[in-house]
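Peer 1: Task: produce atomic coordinates for the following.
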Amino acid sequence: MGAFDGLAALVTGGASGIGLATARLLSAEGARVAVLDLAGSGPDGMAYVRADISDDVSVRAAVATAVSALGGLDVLVNNAGIGAQGGVEDNSDDEWRRVLEVNVLGLVRVTRAALPALRSSAHAAIVNVCSIAATAGLPQRALYSASKGAVLSLTQAMAADLLPEGIRVNAVNPGTADTPWVGRLMDRAPDPAAERAALAARQPHGRLVTAEEVAAAVGYLASPSAASTTGAALAVDGGMQGLRLRAKD
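Peer 2: Sure thing, here's the model as predicted:
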C-alpha cells in the first residue's frame, strides 16, 4: 500500500529538479500524477500539461486538462518558480515584476484554478515549495527572498482561509539544493568549484540539499498521515535556519 493510493496530484515545475523528484515520489507511492511545466515534455508515465504560470488563461486551461486526465484532484504541489540574484538596487522594476509574477502570482493562479477540484477531495492538501530565503537573510538574493517571503506569508493565510473547507496548506523551505538551476548558477561563477564549496559550507551539515530530500518533505506534508498539520513550514536546509555551530579549533 502506498501513502497516496487512490489519490491524484498535480505538480507544477515537475519536469526537473525538486518538482521532478516530487512527481516521482508521489507516483511511486501510488498517486496518479500530472505535471504542469513549460518544458517540452514531462516524466514518463505521468500526464503532462504545458503551461505558462504567468498567464492566467494558460493556467486555467492547463489545470482543467490535468484534473480531467486525473479524474479529480487531491494534492497540489506549487513548485514552479524562477531565481534572481542581486541586492535591492541591482534589478530593474521589470525584473522585479517578472519574478513576482511567476513566484507569487503564478502560485495564486494555479491554486485558484485548482480549488474547485480540491474542494471535492476528502484528503485535500496544498504544499508550496518556498525557500530558506524566506526566513534567513542571504546575500545577493533581495528579489528572490522577497518573493519567497511572500510565499511563506501566503501559505499561512491560505491555511487559515481553507482549513474550514478541509484543505490543508503547508510549505517546505529548502536550503540550497543540488538542482539544475543551482548548477547553472554555479557554472556562471568565476570559479564554479569554489562557489559550490561556499554554498555547501554555509549549510551546517556541510553539503547541498538533494532534490529527493525536499521531495520527501513535500510527500509527508501532502499525505493523509499529516492530517493534523497545516500552516506549517518545514525546513530542509541542513540546519541553516536555526543552528549556529561553533567553528572547529
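
Peer 1: Only C-alpha atoms from now on, for both contacts and neighbour counts.
Peer 2: Noted.

Peer 1: And the helices in the protein, which stretches?
Peer 2: 17-28, 56-70, 93-100, 106-118, 142-162, 180-187, 192-201, 211-222 (DSSP state H).

Peer 1: winner for burial among those helices?
Peer 2: Across the helices of the chain, averaging neighbours per residue (mean count of other Cα atoms under 10 Å) puts helix 17-28 on top, at a mean of 23.

Peer 1: got the angle between that helix and helix 211-222?
Peer 2: Interaxial angle, helix 17-28 versus helix 211-222 (axes from the mean of the first three to the mean of the last three Cα atoms, to 10 degrees): 60 degrees.

Peer 1: quick revisit: can I get the helices of the chain in CSV with distance to I126?
Peer 2: Listed next are the helices of the chain as CSV, based on distance: least, Cα to Cα, whole Å:
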stretch, distance to I126
helix 17-28, 13
helix 56-70, 14
helix 93-100, 20
helix 106-118, 8
helix 142-162, 9
helix 180-187, 24
helix 192-201, 29
helix 211-222, 7
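
Peer 1: which stretch among those comes nearest A171?
Peer 2: Of all the helices of the chain, helix 142-162 sits nearest to A171, with 6.6 Å by Cα to Cα.

Peer 1: ok and that closest one relative to helix 106-118, angle-wise?
Peer 2: Angle of helix 142-162 versus helix 106-118, following the same axes, to 10 degrees, is 20 degrees.

Peer 1: now the other sequence, so there's something to compare against:
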Amino acid sequence: METVKIGEQTLTWLKGGVTHMDGGAMFGVVPKPLWSKKYPHNESNQIELRTDPIYLNLQGKNILIESGIGNGKFSDKQKRNYGVLEESEMESSLKQIGLTTSDIDIILMTHMHFDHACGLTTFENNKWKSVFPNAVIYTSQTEWDEMRAPNIRSRNTYWKENWEAIEHQVQPFKEEIEVLDGLKMIHTGGHSNGHSIIVYENGEDHYIHMADLMPTHAHKNPLWVLAYDDYPMDSIDAKQQWISKAIEENYWFIFYHDAKYRALKWDKEGEIVSSVLREK
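Peer 2: As a prediction, this is how the structure comes out:
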C-alpha cells in the first residue's frame, strides 16, 4: 500500500476496487486527441479509475476519505458497463495496518455517487448493514438530501442500498465544517449539487482532495470537466479557485480515482515536483 507523510500525518491508500469509465464522458467536451495524451485508455475507450479510500489518523481518530465500491453491489451488466474488474478489499487492507472496519471513527464522503458510497454497506442475513458501524459519516446537507430523493438524472447513481443502513450515522453539514483541527470539508457543488472537497491546513502542512472536480492529474485544466458534472460552470469556478491556491501555497493534491498518481505537487509552471506513484 502506498503512503505519503505530510507533517505528522501518514496517508495510506487502501484497496477499494476499480472502474473503467468512458474517456469521452470523463473529459467532457475535450477532444480525444488532447486528453488521450494525458491519460491512457483501453480498446473500448475506457479509462482506468481507481476507487481506493485514503486512511489517516488525526488526533487519535481513524479516518477514511471515501469508501470504495464495496462487494456484491453490481450485476454482471453493471460490471461490464462500468468496467468493474476488481471489488473492494477493505477488510484485508485495514488488517495490514492493524485495524478492522469497526475501528473507523470518521468517514469523509465528498459526495455519495455509487463509486464512492457502495463501500458503506454490505448485504448480510437478508438485509443491508453498515460496514463501518462505529463511524460518523460526513457529507453535505445538499448531497444527503439528493441521495435520499434523487431526480430523474441522478437516480442512477444514488442507490438506496447505499444509504438506508447508515442513515443514523450520517452527520450532514451546510457549507463548511471543520471535522478536526485543520481538517475541513467545503461544499463546492459542480460535479453534483452537493459535492465537497477536503482541505487540511496546519502550519506548512497542507493537502487537498478535489474529489471528482479533479478525479485525475489529467483534469488539472479548469476547463477539463466531466460530462457527468451536473453543474459544469460551478466545477470550473471551484477548480479555478482551489487549484491555483493549492499550487501557490505548496499543497499536496491527493487522489481517489487516479490510476497513476496517489499524490503529487505542482510548481507554478505546472511541472510535477513531488509525487507518489501507485504501485501496479
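
Peer 1: Could I get the TM-score for this pair?
Peer 2: The TM-score (TM-score structural alignment, normalised by the length of structure 1) is 0.35; 151 aligned residues with a Cα RMSD of 5.9 Å.

Peer 1: about what we covered before: any idea which of the helices of structure 1 gets closest to L36 of structure 1?
Peer 2: Taking Cα to Cα, helix 56-70 is the member of these nearest to L36 of structure 1, at 7.3 Å.

Peer 1: which outside residues touch that closest one?
Peer 2: Outside helix 56-70 of structure 1, the residues within contact range by Cα atoms under 8 Å, 6 or more residues apart in numbering are 8-10, 32-36, 47-53, 73, 109-110, 113-114, 117.

Peer 1: Okay, and which of these map to strands?
Peer 2: A8, A9, L10, R32, V33, A34, V35, L36, A47, Y48, V49, R50 (DSSP state E).

Peer 1: Number of residues surrounding the fourth one?
Peer 2: As a burial measure, the neighbour count of R32 of structure 1 was computed by other Cα atoms under 10 Å and equals 25.

Peer 1: Neighbours of T142 of structure 2, how many?
Peer 2: Close neighbours of T142 of structure 2, defined as other Cα under 10 Å, add up to 20.

Peer 1: Which helix or strand contains it?
Peer 2: Assigned by DSSP states H and E, T142 of structure 2 falls within helix 141-148.

Peer 1: buried sites along that helix?
Peer 2: By 16 or more other Cα atoms under 10 Å, the buried positions in helix 141-148 of structure 2 come out as Q141, T142, E143, W144, E146, M147, R148.

Peer 1: can you put the residues you listed in CSV and add distance to I198 of structure 2?
Peer 2: Shown next, in CSV, are the buried residues of helix 141-148 of structure 2 (distance: Cα to Cα, whole Å):
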residue, distance to I198 of structure 2
Q141, 15
T142, 16
E143, 15
W144, 17
E146, 20
M147, 19
R148, 23
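
Peer 1: now, which of those sits nearest V170 of structure 2?
Peer 2: Looking across the buried residues of helix 141-148 of structure 2 and measuring by Cα to Cα, the closest to V170 of structure 2 is W144, at 8.5 Å.

Peer 1: Without its sequence neighbours, what residue ends up closest to the closest one?
Peer 2: P172 (6.8 Å; Cα to Cα, 6 or more residues apart in numbering).

Peer 1: and the host helix or strand of that neighbour, what does it pack onto?
Peer 2: Following DSSP H and E, one finds P172 of structure 2 within strand 170-173. Other elements packing on strand 170-173 of structure 2 under the criterion 3 or more Cα pairs under 8 Å, 6 or more residues apart in numbering; DSSP states H and E are strand 136-140, helix 141-148.

Peer 1: Nearest to Q46 of structure 2, out of the ones you listed?
Peer 2: Nearest to Q46 of structure 2, of those and by Cα to Cα, is helix 141-148 at 26.4 Å.

Peer 1: what's the angle between the closest one and strand 136-140?
Peer 2: 100 degrees.
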